[in-house]
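Chemist: Here is my input, please return the structure:
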Amino acid sequence: MASSTIKVEIKRQSTPDAPSTTENFEIPYRPGMNITSLLGEIALNPVDVSGKPTTPITYDANCLEEICGSCAMLINGKARMACSALVDKLTGPNHDQPITLAPLSKFPVVRDLSVDRSVLFENLKKVKAWVPIDGSYDLGAGPRQAPQIQEQRYPLSNCISCTICMEVCPQFNDVTNFVGAATIAQAKLFNMDPSGSVLKSERLRALAGDGGIQECGFAQNCVQACPKQLPLTEAISDMGRDVFIQQVKDLFAR
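Modeler: As a prediction, the model looks like this:
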């Protein structure tokens, strides 16, 4: 007989400097729940499995449809999005297998399941992942893009900045300072833009520096874990070639 409750084990941390603890909950089962709705049930009645009152779980969420990228966490030890992780697929056919939730392990914990992922945005700033526009006046129509280029750029534009690719990457750590697959893919996206390509050489030089593309071990964890199925390894390979060409150009330009 299927269990009428869902067992949940959550790793908690009240402040960035506090020690982590584990709390267990039992939530009434209903069909079609995802992890976000499970956390919402705890917020409605924040009482642990022993009946002790506690506080609602802190976590990041916004769109609830795998677009904003904010609800990434470790679910049963795997980095994934809470909004698209269905309880029915996590608890087994009888709904009796416990679910474990923990914050992403490679980012500073803010509280509970919420982490500080600002390192991604600092890395995007390093490679100038934007289309430069000088001033607020009308610049007119931009350059036309060939349909073939649009087709190559579109998958890269689907990045939701969830940082799952960085979480699963063995090279993303404090030793290497590797910028990660998302940053490299966005550099390619804007290098292929007719207007954004004006900063192409600067992006490539940034990726040739400390923590750049040479740190990638090509483990391919990123492309397997990406919730939007971005062609990350292809982007890394292409950018590695472009970085090398830029270095050769710079060498002979001295």
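Chemist: going forward, measure contacts between C-alpha atoms and count neighbours the same way
Modeler: OK.
Chemist: Show me what the host helix or strand of Glu151 is in contact with.
Modeler: Using DSSP states H and E, Glu151 sits within helix 147-157. Around helix 147-157, the neighbours that count as contacts under CA atoms under 8 Å, 6 or more residues apart in numbering are 185-186, 189, 192, 230-231.
Chemist: now the other sequence, so there's something to compare against:
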Amino acid sequence: MAVQPREITQTSPAGATDRTVKFIVTRQEGPNAKPYVEEFEVPYRPNMNVISALMEIQRNPVDIGGKQTSPVCWESNCLEEVCGACSMVINGKPRQACTALVDNLEQPVRVAPMKTFPVVRDLVIDRGRMFTALKKVKAWIPIDGTYDLGPGPRMAETTRQWAYELSKCMTCGVCLEACPNVNDKTDFIGAAPISQVRLFNAHPTGAMNKDERLDALMESGGIEGCGNSQNCVRACPKGIPLTTSIAEMNKDTTKRLFKKWLGM
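Modeler: I've put the predicted structure just below:
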């Protein structure tokens, strides 16, 4: 349940107030440094999000006790839930900071980096694990040498509609953070790369490399690592049907396995 900031006592013509919002930020000086917590109070503004609060802390890096500190580091780009850069854990839930409105958050607001990925500094994490997985499953459509062949086959409209939903993935890493099977003790690639295999295998040109992608999913850390917790589909900020993709790829890899056994 959302908790409103402190009562308004004065309002300026620009709509600013003397209300403040308390933020508890988990920080870390570097990849090997010990994490610690700092508390801040930022001026409240209507419709402010977590990114705007972090920008306020950056402008005036003074903690709740009045001590000058270093500005908090984080990543952001589009500020409209498209790039996936501002992924972090907000009040215990992995999500995008740009769409996390303070008015809808329980306060004090607790902000921390995602734990699935190595911390670079403060809220900045290294999502290299995700991009390595996408390389492993060849999440692209090779077009070299096809320019003189003319237009490729058109995708059926019924396929295009659900494929478009899969294409909304912004490699934010939230599904990996929410998955109990993705951690530093496993090499499971997670839901997003598996869903991308389904997307590119459905493309008329991408299907030319379908078997290569399925073979990659059948290797260690592939689809067998899924424990069916379904946290990924609940956490995905774009509402991508990740569990449906995992089920479809489970069927396709099983068919591929039997074909390899039979030498087909």
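Chemist: re the thing from before, what is the nearest of the contacts of helix 147-157 of the first structure to Thr21 of the first structure?
Modeler: Checking the contacts of helix 147-157 of the first structure against Thr21 of the first structure with CA to CA, the nearest one is Leu230 at 34.9 Å.
Chemist: What is the equivalent residue in the second structure for that closest one?
Modeler: Under the alignment (TM-score structural alignment), Leu230 of the first structure pairs with Ile240 in the second structure.
Chemist: Identify the residues contacting its match.
Modeler: 165-166, 168-169, 233.
Chemist: Also Arg110 of the second structure?
Modeler: So Arg110 of the second structure contacts 23-26, 90-92 (CA under 8 Å, 6+ apart).
Chemist: Tell me the spacing between it and Glu80 of the second structure.
Modeler: 21 Å (CA to CA, to the nearest Å).
Chemist: and the longest helix seen in the second structure, how far from the first structure on average?
Modeler: For the second structure, the helix with the greatest residue count under DSSP state H is helix 242-261. For helix 242-261 of the second structure, the mean deviation from the first structure after alignment is 0.3 Å (mean CA distance after the TM-score superposition for the first structure).
Chemist: quick one: buried residues of that helix?
Modeler: Judged by neighbour count (16 or more other CA atoms under 10 Å), helix 242-261 of the second structure contains these buried residues: 242-243, 245-246, 249-250, 253, 256-257.
Chemist: For the stretch 101-250 of the second structure, which segments count as strands?
Modeler: Here the stretch 101-250 of the second structure has its strands, by DSSP state E, counting those that start in this stretch, at 109-112, 119-121, 124-125.
Chemist: could you redo those as CSV and give each row distance to Cys73 of the second structure?
Modeler: As requested, these are exported to CSV (distance: least, CA to CA, whole Å):
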stretch, distance to Cys73 of the second structure
strand 109-112, 11
strand 119-121, 7
strand 124-125, 6
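Chemist: Looking at those, which one is packed in the most?
Modeler: Greatest average neighbour count among the strands of the stretch 101-250 of the second structure goes to strand 124-125 (a mean of 24), per mean count of other CA atoms under 10 Å.
Chemist: Which positions in the first structure sit opposite it in the alignment?
Modeler: Under the criterion TM-score structural alignment, strand 124-125 of the second structure matches residues 114-115.
Chemist: can you give me the offset of that stretch from its chain's centre?
Modeler: Centre-to-centre, stretch 114-115 of the first structure and its host chain are 12 Å apart (CA atoms, centre = their mean, to the nearest Å).
Chemist: Alignment lookup: Pro35 of the second structure to the first structure.
Modeler: Applying TM-score structural alignment, one finds that Pro35 of the second structure aligns to Ser20 in the first structure.
Chemist: what's the span of stretch 53-70 of the second structure, first residue to last?
Modeler: One end of stretch 53-70 of the second structure sits 15 Å from the other (CA to CA).
Chemist: buried ones in it?
Modeler: Neighbour-count burial for stretch 53-70 of the second structure [16+ other CA under 10 Å]: 53-55, 57, 61-63.
Chemist: residues contacting the residue opposite Ile51 of the second structure in the first structure once aligned?
Modeler: Under the alignment defined by TM-score structural alignment, Ile51 of the second structure corresponds to Thr36 in the first structure. Neighbour list for Thr36 of the first structure: 61, 64, 82-83 [criterion: CA under 8 Å, 6+ apart].
Chemist: what about Thr36 of the first structure, which helix or strand?
Modeler: When elements are defined using DSSP H and E, Thr36 of the first structure is found to belong to helix 35-44.
Chemist: Check how far that helix sits from its aligned residues in the second structure, on average.
Modeler: With mean CA distance after the TM-score superposition for the first structure, helix 35-44 of the first structure departs from the second structure by a mean of 0.5 Å once superposed.
Chemist: Would you pull up how far that helix lies from the middle of the chain?
Modeler: In terms of CA atoms, centre = their mean, the centre of helix 35-44 of the first structure is set 22 Å apart from its chain centre.
Chemist: What of stretch 80-87 of the first structure?
Modeler: Distance, centroid of stretch 80-87 of the first structure to centroid of chain: 14 Å (CA atoms, centre = their mean).
Chemist: Let me see the contact set for the alignment partner in the first structure of Pro61 of the second structure.
Modeler: By TM-score structural alignment, Pro61 of the second structure lines up with Pro46 in the first structure. Contact partners of Pro46 of the first structure, counting by CA under 8 Å, 6+ apart, are 53-56.
Chemist: Equivalent analysis for Ala235 of the first structure, please.
Modeler: Ala235 of the first structure touches 184-185, 188, counting by CA under 8 Å, 6+ apart.
Chemist: okay, among the buried residues of stretch 53-70 of the second structure, which ones form the most distant pair?
Modeler: Farthest pair in the buried residues of stretch 53-70 of the second structure, by CA to CA: Met55 and Asp63, 14.0 Å.
Chemist: matching residues in the second structure for stretch 186-200 of the first structure?
Modeler: Taking TM-score structural alignment, stretch 186-200 of the first structure hits residues 196-210 over in the second structure.
Chemist: For the stretch 1-150 of the second structure, which segments count as helices?
Modeler: Taking DSSP state H, counting those that start in this stretch to define them, one finds helices in the stretch 1-150 of the second structure at 50-59, 128-136.
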